[in-house]
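Participant: Sequence and predicted structure below; questions after.
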Amino acid sequence: MLASPNSLAATSTLAAAKIKRVVSSGGIEAWLLQDATVPLIAVEYAFGGGATQDPSDKSGVSRMVARLLDQGAGNLDSTTFHQRLDRRAIELSFESDRDHFGGSLRTLKDNKDEAFDLLRMALTSPRFDPADVERIRAGQLANLRHELTDPSSLAIRKFYEITFQDHPYARQAGGTLDSVPKINLADLKGYVRGVIAKDTLKIAVVGDIDPEDLCKLLDCTFSSLSDKSNLTPIPDVVATKPPQRVFIPLDVTQTFVTFGGPGVRRIEPDFMSAFVVNHILGGGLTSRLFREVREKRGLAYFIGERLVWMDHSSVFVGYSGTHADRAGGTVEEIERQVRHIAETGPTPQELDDAKSYVKGSQILALGTTSKLARTLLQHQLDKLPIDYLEKHDEVVDAVTLEDAKRAAARLWGDGLLTVLVGRSPVP
């Protein structure tokens, strides 16, 4: 059942008022939102590193580690480990993106001790049993083979290769058909030793637990990790400057288009202006691209665009699917809309509507314990203050029409990097 606007607003107020920074006796820090409404606890955590820490010739290591950590730990093989999780309805998962390695824990309050202990075991003593390693490797290779016939996967992969060239961001987190077979046990264990450490750890906890109990569990779970990670330094990088167009031939009826260019980083003063104006161009069913390309002209089956920010760079990325015969008209209209907003910026009404949406979407992001925990973790990774939820609407409201016009010119003034996958190139 959907929460009512009033209940969502109440959730936002509750979050802003009660978020606390707790530090255990062992020095483990977390942001805590204590809420006893239901006997649930949601935990989100992340370590610095992610796929950028894969060896340059063995992309895919971090993804394999993420899929293997819950496949047995300590004296528990994969089957027994999952039986323990299932018996207590504990949800435990791991993931890796470009910059971070982390995961989620969901548990009932009564099962918190066992849940946190299973997380401890997974992080500190993963088994990496040969049968599990080969099963996960086979699944990863199957996904990669599928992506070779998937136009959207091919387009986004090529886009990041062009955008970041020889930077680690150009590599695919899932690896390649050449790299994944080379990954060995030493690579997996070396990744864990180098990345999973206390110095880069960020934790967000939401639910029915008090600070004292949480501190005890934090020490039990994380205190035995290495104090210091061993990360390869990653340089900042500016995305390749547009315009540029690449075509990848693939015998499919639908042509897939990915387009984008340099964005605005989260730490920059213009970020919120860029975020708001980006919504106006491509952020939903009311966006210019959706209205002009899909609704008015019927050129595309779908279209959208978003701002993507990372620790060392930022891009805007758009996507569209269209019939092969309409690919030329689709790309032409996308480029026309991009030029127009870069030259004139948004209208005052568009800006007001977008600011209202951005503020409302923030409230929707706080509607459950899991969403709250993810939001609080992201705020930490973005180096935002602990009271940012209280300040968010003020930051959005402070975006002026001139700010939005400046951001639009910066984002789209140089045009687009465009990748098309389909039967024939666009003229």
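Facilitator: That came through, no problem.

Participant: Going by C-alpha atoms from here, please, whenever you check contacts or count neighbours.
Facilitator: Fine.

Participant: my read is Lys189 is in a helix, agree?
Facilitator: Yes. Counting by DSSP: H, G, I helix; E, B strand; the rest coil, Lys189 falls inside a helix.

Participant: In the protein, mark out all the strands, start to finish.
Facilitator: Taking DSSP state E, the strands of the chain run over residues 19-23, 29-34, 40-48, 91-96, 100-108, 202-207, 244-249, 254-262, 302-309, 314-323, 417-422.

Participant: need those strands in TSV with distance to Ala155 and mean neighbour count, can you?
Facilitator: Below are the strands of the chain laid out as TSV (distance: least, C-alpha to C-alpha, whole Å; neighbours: other C-alpha atoms under 10 Å):
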stretch	distance to Ala155	mean neighbour count
strand 19-23	41	17
strand 29-34	38	23
strand 40-48	28	24
strand 91-96	21	19
strand 100-108	24	22
strand 202-207	33	26
strand 244-249	8	15
strand 254-262	6	26
strand 302-309	14	20
strand 314-323	9	22
strand 417-422	6	26
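
Participant: And those: which comes nearest Gly139?
Facilitator: strand 91-96 (15.4 Å; C-alpha to C-alpha).

Participant: Run through the neighbouring helices and strands of the closest one.
Facilitator: Using 3 or more C-alpha pairs under 8 Å, 6 or more residues apart in numbering; DSSP states H and E, the elements in contact with strand 91-96 are helix 61-68, strand 100-108.

Participant: how big is the angle separating it from strand 100-108?
Facilitator: 170 degrees (axes from the mean of the first three to the mean of the last three C-alpha atoms, to 10 degrees).

Participant: can you list the residues that contact strand 91-96?
Facilitator: Outside strand 91-96, the residues that touch it by C-alpha atoms under 8 Å, 6 or more residues apart in numbering are 50-51, 62-63, 66-67, 69-70, 85, 101-107, 119, 173.

Participant: about what we covered before: using JSON lines, lay out the strands of the chain together with distance to Asn75.
Facilitator: Listed next are these as JSON lines, based on distance: least, C-alpha to C-alpha, whole Å:
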{"stretch": "strand 19-23", "distance to Asn75": "30"}
{"stretch": "strand 29-34", "distance to Asn75": "29"}
{"stretch": "strand 40-48", "distance to Asn75": "24"}
{"stretch": "strand 91-96", "distance to Asn75": "18"}
{"stretch": "strand 100-108", "distance to Asn75": "21"}
{"stretch": "strand 202-207", "distance to Asn75": "27"}
{"stretch": "strand 244-249", "distance to Asn75": "49"}
{"stretch": "strand 254-262", "distance to Asn75": "47"}
{"stretch": "strand 302-309", "distance to Asn75": "40"}
{"stretch": "strand 314-323", "distance to Asn75": "43"}
{"stretch": "strand 417-422", "distance to Asn75": "48"}
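
Participant: Go through the ones you listed and name the closest to Val277.
Facilitator: strand 302-309 (10.1 Å).

Participant: how far out from the middle of the chain is the closest one?
Facilitator: 13 Å (C-alpha atoms, centre = their mean, to the nearest Å).

Participant: Likewise for stretch 82-90?
Facilitator: Relative to the chain's own centre, stretch 82-90 is displaced by 27 Å; criterion: C-alpha atoms, centre = their mean.

Participant: try it against this one:
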Amino acid sequence: MIRFTLALVMGLATSVTALAAWAEVAIEEVTSPSGITAWLVEDHTIPFTALEIRFRGGTSLDAPDSRGAIYLMTGLLEEGAGEMDAREFARAREALAASYQFDSNDDDVSISARFLSENRPEAVELLRAAITAPRFDEDAVERVRGQVLSGLASDAKDPDDIAGKGWSAQIYGDHPYGTPGKGTLESVEALSRDDIVAAHEAVFARDRVYVGAVGDITPQELGAIVDELLADLPETGAPMPGPAELHVEGGTTVIPFQTPQSVALFGQPGIERDDPDFFAAMIAMHILGGSGESRLMQEVRVKRGLTYGVYSYLAPKDLAAVMVGRVASANDRIGAAIGVIGDEWARMAEEGVTQEELDAAKTYLTGAYPLRFKGNARIAGILVGMQMQGLPIDYIATRNDKVDAVTLEDVNRVAAELFRPEDLQFTVVGAPEGLDADTN
């Protein structure tokens, strides 16, 4: 019955928040008694709270000889904690109708929690155990290791995954971004329990934590919960890696793989999120490859029928900013698709955009923005993302004004500076016709 109630409440939370969130996202900054900052959107209409916690650094904090340790450690956080083994932990979570999700990527380890107000104390205590006292039992380690290894074996047969690893290795070199955060078959096989414990110590520290909460909770209650969960963590964790030095050569690299359709990832250095020209760059990239009406879709798919889909976007990561895109096409057509993408990249730099394109992009970007605020959990994630990006607390209210303020002159100036076809790097996985294994 409790589980049904949670599902019903979560559905209502999504519906109610989706209707009201855009107009009434009132964010309050909360400082816990121990000095940890959190952002809160109070909503007492439904007895339900979504909590998002992220630790900066992510899989980039792996020791060089223990790649994949943080990813494996993250997968073990629900596999027993404190006095409970994996089964006991699962039973306790189900009895509380609480939901916990643990994830990791290059830049952060994230914890997403959802719980009913009536079960809040017990749900928070269970989450505290997972964060501060994971067991890392041998049977759990081997079970989750097997799952990771199975996933890595599957990835090795996935052209998209192969292309992503190849492109990252070429662009980022020996920086942590240049090697897979999940590790390799060899590195994951070699991980010991000590490596997993060290990974936990590297990530979970107060100097890199960000918190967002939405729902039926007051500032005082949130402050107490934050301290219960995080106050006992060590002040510092592993040193953060330095910025990635981008290795930019341009051209096309082919990774042979037997498949009827080739996949290509492409990109070049991008623009930082805090750059004053970021919104102009965002609009230019949207016009080039950000929607079904983009130039790339029109030129590559609609006019020439070379692909079912092509896109590009800005990717300002913590330690490097790039512009990235993807296209897939038959082996005998991928070369033509790459040629058209290169031409459009150059045209963006040389000609910029038209006023009509700018107006359409602004309408799309400002109209689509409110749709992101669908559900308490989504909003909690946005609150944390804003903090990690250094955005002001009123950003939600002012973001569309910043988009609307971009002029045609702004976009075309930035496009001329930012888009550099000579730096555009393609990594192709497949058996493309007319492309050599390395055509740099």
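Facilitator: It's in. Worth saying up front: this structure is predicted, and the values here are computed from it rather than measured.

Participant: follow-up on the earlier one: any chance of the helices and strands packed on strand 91-96 of structure 1 in TSV with distance to Thr368 of structure 1 as columns?
Facilitator: Shown next, in TSV, are these (distance: least, C-alpha to C-alpha, whole Å):
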stretch	distance to Thr368 of structure 1
helix 61-68	25
strand 100-108	12
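
Participant: right, and the ones you listed - which one's nearest Leu376 of structure 1?
Facilitator: Judged by C-alpha to C-alpha, the one of these that comes nearest to Leu376 of structure 1 is strand 100-108, at 12.7 Å.

Participant: Identify the residue range in structure 2 corresponding to the closest one.
Facilitator: Against structure 2, the aligned range for strand 100-108 of structure 1 is residues 108-116 (TM-score structural alignment).

Participant: and if you look at stretch 36-49 of structure 1?
Facilitator: Against structure 2, the aligned range for stretch 36-49 of structure 1 is residues 44-57 (TM-score structural alignment).

Participant: Can you pull out the residues in contact with that stretch?
Facilitator: Stretch 44-57 of structure 2 has contacts (C-alpha under 8 Å, 6+ apart) with 9-10, 12-13, 106-118, 203-205, 208-217, 240, 376-377, 380-381, 384, 388.

Participant: What is the equivalent residue in structure 2 for Tyr191 of structure 1?
Facilitator: Per TM-score structural alignment, Tyr191 of structure 1 is aligned with Ala199.

Participant: Map Ala155 of structure 1 across to structure 2 for me.
Facilitator: Here Ala155 of structure 1 is matched to Ala163 in structure 2, going by TM-score structural alignment.

Participant: need the contact list for its match.
Facilitator: Going by C-alpha under 8 Å, 6+ apart, Ala163 of structure 2 touches Ile255, Val263, Ala264, Leu265, Thr427, Val428, Val429.

Participant: Report the mean deviation for the match of strand 100-108 of structure 1 after fitting onto structure 1.
Facilitator: Its aligned residues in structure 1 lie a mean 1.1 Å from stretch 108-116 of structure 2 after superposition (mean C-alpha distance after the TM-score superposition for structure 1).

Participant: ok, residues contacting that stretch?
Facilitator: Stretch 108-116 of structure 2 has contacts (C-alpha under 8 Å, 6+ apart) with 6, 47-59, 74, 96-104, 123, 203, 377.

Participant: can you put the contacts of Ala163 of structure 2 in TSV and add distance to Lys362 of structure 2?
Facilitator: Output for these, formatted as TSV (distance: C-alpha to C-alpha, whole Å):
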residue	distance to Lys362 of structure 2
Ile255	38
Val263	31
Ala264	29
Leu265	27
Thr427	31
Val428	33
Val429	35
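
Participant: ok, of the residues you listed, which one's closest to Arg135 of structure 2?
Facilitator: Once C-alpha to C-alpha is applied, the member of the contacts of Ala163 of structure 2 that ends up nearest Arg135 of structure 2 is Leu265, at 39.8 Å.

Participant: Surely Phe302 of structure 1 touches Ser320?
Facilitator: Yes. The criterion here is C-alpha atoms under 8 Å, and Phe302 of structure 1 meets it with Ser320 at 5.4 Å.

Participant: show me what contacts the closest residue to Asn119 of structure 2 other than its chain neighbours?
Facilitator: For Asn119 of structure 2, ignoring the flanking residues on the chain, the nearest one in space by C-alpha to C-alpha, 6 or more residues apart in numbering is Leu96 at 6.1 Å. Leu96 of structure 2 sits next to Ile2, Phe115, Asn119, Glu122, Ala123 when contact means C-alpha under 8 Å, 6+ apart.

Participant: circling back: need the residues touching each of Phe302 and Ser320 of structure 1.
Facilitator: In contact with both Phe302 of structure 1 and Ser320: no residue, using C-alpha under 8 Å, 6+ apart.

Participant: about what we covered before: for the contacts of Leu96 of structure 2, give me TSV that also has distance to Gly305 of structure 2.
Facilitator: Output for the contacts of Leu96 of structure 2, formatted as TSV (distance: C-alpha to C-alpha, whole Å):
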residue	distance to Gly305 of structure 2
Ile2	52
Phe115	48
Asn119	55
Glu122	56
Ala123	53
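
Participant: re earlier: so which of the strands of structure 1 gets nearest Ala365 of structure 1?
Facilitator: strand 202-207 (13.6 Å).

Participant: what's the mean gap between that closest one and the aligned bit of structure 2?
Facilitator: Mean for strand 202-207 of structure 1 is 0.3 Å (mean C-alpha distance after the TM-score superposition for structure 1).

Participant: looking at structure 2, where would I find the counterpart of that strand?
Facilitator: Under TM-score structural alignment, the alignment places strand 202-207 of structure 1 onto residues 210-215 of structure 2.

Participant: now swap in stretch 391-409 of structure 1 and tell me
Facilitator: Mapped onto structure 2 using TM-score structural alignment, stretch 391-409 of structure 1 covers residues 398-416.

Participant: The matching stretch spans what distance, first to last residue?
Facilitator: Terminal residues of stretch 398-416 of structure 2 lie 27 Å apart, using C-alpha to C-alpha, to the nearest Å.

Participant: chain center to it, what's the gap?
Facilitator: Worked out by C-alpha atoms, centre = their mean, stretch 398-416 of structure 2 lies 25 Å from the chain centre.

Participant: How about stretch 407-426 of structure 1?
Facilitator: Mean C-alpha position of stretch 407-426 of structure 1 versus that of the full chain (C-alpha atoms, centre = their mean) differs by 22 Å.

Participant: again with stretch 111-128 of structure 1
Facilitator: Chain-centre distance of stretch 111-128 of structure 1: 24 Å, with C-alpha atoms, centre = their mean.
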